[in-house]
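A.B. asks: output the structure for:
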Amino acid sequence: MHNSKRHAGIVCAEKIKICIKNNLTLYKRHDIFLKYVENKAEFHSHLSAYNAAQVDISQQADLQRSGNAQR
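C.D. replies: Modelled structure (predicted):
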């Protein structure tokens, strides 16, 4: 009987270790995912700024062409 209790305690301890390891793995994955999302958001922010600058340059070129055409 004593050995079975000890065995049960060892099995329980192993299950707890596995559970903790799985939770740490999930937290690490979540942290990696959050970094990915932050990087993606930063990328889209830069892309939006670049696109806005391109539109502005295009509009300025159109205005310049229309100004030259009126002369």
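A.B. asks: for the rest of this, base every contact and every neighbour count on C-alpha atoms.
C.D. replies: Noted.
A.B. asks: how much space separates residue 12 from residue 2?
C.D. replies: Counting by Cα to Cα, to the nearest Å, the gap between residue 12 and residue 2 amounts to 15 Å.
A.B. asks: comparing the two, which residue is more hemmed in?
C.D. replies: Remark: of residue 12 and residue 2, residue 12 carries more neighbours, 12 against 7, as counted by other Cα atoms under 10 Å.
A.B. asks: in which helix or strand does the more buried one reside?
C.D. replies: Taking DSSP states H and E as the criterion, the element that holds residue 12 is helix 2-70.
A.B. asks: please enumerate residues in contact with stretch 57-71?
C.D. replies: Contacts of stretch 57-71 from elsewhere in the structure, counted by Cα atoms under 8 Å, 6 or more residues apart in numbering, are absent.
A.B. asks: at 10 Å what do you get?
C.D. replies: Contacts of stretch 57-71 with the rest of the structure, by Cα atoms under 10 Å, 6 or more residues apart in numbering, involve 51, 52, 53, 54, 55, 56.
A.B. asks: another one to check against the first:
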Amino acid sequence: MIKPDLPTLTAFVLDKGGTKLMADEMFYFYTSKGWMVGKSPTKDWNAAARNWISRSKSTESAQAPQKKLIV
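C.D. replies: All right, here's what the predicted structure looks like:
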């Protein structure tokens, strides 16, 4: 796997509906881990980015304040 640079990863994440913050967080997280998943190298950073976006969006929606409907 060829490790992406930050501009490449950012462009990919933005294209898939993510944000620059998501791209930055993912880039620095995987860089700190040497682009390893456990003891294995990351095989597909594109798939990792799609999963990162998906998990980030589900976390954001779960943490969003819920409005109470008063009837």
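A.B. asks: let me see the TM-score of these two.
C.D. replies: The TM-score (TM-score structural alignment, normalised by the length of the first structure) is 0.35; 33 aligned residues with a Cα RMSD of 3.0 Å.
A.B. asks: just to revisit the earlier point, switch the contacts of stretch 57-71 of the first structure over to CSV; also include distance to residue 34 of the first structure and neighbour count.
C.D. replies: Supplementary listing: those in CSV, determined by distance: Cα to Cα, whole Å; neighbours: other Cα atoms under 10 Å:
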residue, distance to residue 34 of the first structure, neighbour count
51, 25, 12
52, 27, 12
53, 29, 12
54, 30, 12
55, 31, 12
56, 33, 12
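A.B. asks: include distance to residue 32 of the first structure when you put these into a markdown table, please.
C.D. replies: Below are the contacts of stretch 57-71 of the first structure laid out as a markdown table (distance: Cα to Cα, whole Å):
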| residue | distance to residue 32 of the first structure |
| --- | --- |
| 51 | 28 |
| 52 | 30 |
| 53 | 31 |
| 54 | 33 |
| 55 | 34 |
| 56 | 36 |
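A.B. asks: of these, which pair is most distant in space?
C.D. replies: Across the contacts of stretch 57-71 of the first structure, no pair lies farther apart than 51 and 56, at 8.6 Å, counting by Cα to Cα.
A.B. asks: which residues does the closest residue to residue 56 of the second structure other than its chain neighbours contact?
C.D. replies: Distance criterion Cα to Cα, 6 or more residues apart in numbering; nearest residue to residue 56 of the second structure, sequence neighbours excluded, is residue 22 at 7.4 Å. Contact criterion Cα under 10 Å, 6+ apart gives 9, 10, 13, 14, 49, 52, 53, 56, 57 as the residues in contact with residue 22 of the second structure.
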